[in-house]
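**Student:** generate coordinates for the sequence data below:
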Amino acid sequence: MSADADELRASLKKLNARATQAKMDLHDLSEELPTNWEMILEIAQRCHDAHAALMDARKAAAASAA
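**Tutor:** Predicted coordinates:
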């Protein structure tokens, strides 16, 4: 396995962990509503950005594997 493949795998793992944490943060916030309702947009944006980065990285990985 090449160093590039290892780097890509490590990057995907980090992005996946970040996206999973963002999803859990959004879930936790939803369970606590209306407490901290002011945080909805911030946490939702963070969740959106994390998942967008993960999906982009997965597409790039698939393209490089093809």
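
**Student:** rest of the way, CA atoms for contacts and neighbours
**Tutor:** Fine.

**Student:** chain center to the helix ranked longest in the chain, what's the gap?
**Tutor:** Secondary structure of the chain per DSSP state H: the longest helix is helix 3-32. Averaged C-alpha coordinates place helix 3-32 at 4 Å from its chain's average position (C-alpha atoms, centre = their mean, to the nearest Å).

**Student:** what about residue 15, how many neighbours?
**Tutor:** Neighbours of residue 15 under the rule other C-alpha atoms under 10 Å: 20.

**Student:** now the second one, please; I'll put the structures next to each other:
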Amino acid sequence: MRDLESLKAEVKKLSTKATQAKMDLHDLSEDLPANWTSILEVAQKAYDAFAVLERKRQELNKLERA
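**Tutor:** You can find the predicted model right below:
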């Protein structure tokens, strides 16, 4: 079983990464139509970051309830 404190730290790092990915997507959208070819790449990075964050948050919630 994972250490609760290390999992909290991991969730915090992932949250920061997801927030940065969100901001990158937002910045790209403001600059459209420039760099429109990178939409899929930037969106996929944001999607992946939030998917990992959600899984880790669920893992943390289960660990905290145990």
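
**Student:** now the element after the longest helix of structure 1, going C-ward?
**Tutor:** Once helix 3-32 of structure 1 ends, the next helix or strand along the chain (criterion: DSSP states H and E) is helix 40-65.

**Student:** who are the packing partners of that following helix?
**Tutor:** With contacts defined as 3 or more C-alpha pairs under 8 Å, 6 or more residues apart in numbering; DSSP states H and E, the packing partners of helix 40-65 of structure 1 are helix 3-32.

**Student:** list the buried residues of the helix it packs on.
**Tutor:** 8, 12, 15-16, 18-19, 22-23, 26, 29 (16 or more other C-alpha atoms under 10 Å).

**Student:** could you check the angle helix 40-65 makes with it?
**Tutor:** Computed with axes from the mean of the first three to the mean of the last three C-alpha atoms, to 10 degrees, the direction of helix 3-32 of structure 1 lies at 160 degrees from that of helix 40-65.

**Student:** let me see the contact set for residue 49 of structure 2.
**Tutor:** Listed by C-alpha atoms under 8 Å, 6 or more residues apart in numbering, the contact partners of residue 49 of structure 2 are 14, 17-18, 21.

**Student:** which of these does structure 1 keep?
**Tutor:** Mapping the contacts of residue 49 of structure 2 onto structure 1 (both residues aligned by TM-score structural alignment, their matches' C-alpha atoms under 8 Å) leaves 14, 17-18, 21 still in contact.

**Student:** next, format the residues you listed as a markdown table and append distance to residue 52 of structure 2.
**Tutor:** As requested, those are exported to a markdown table (distance: C-alpha to C-alpha, whole Å):
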| residue | distance to residue 52 of structure 2 |
| --- | --- |
| 14 | 8 |
| 17 | 10 |
| 18 | 9 |
| 21 | 12 |
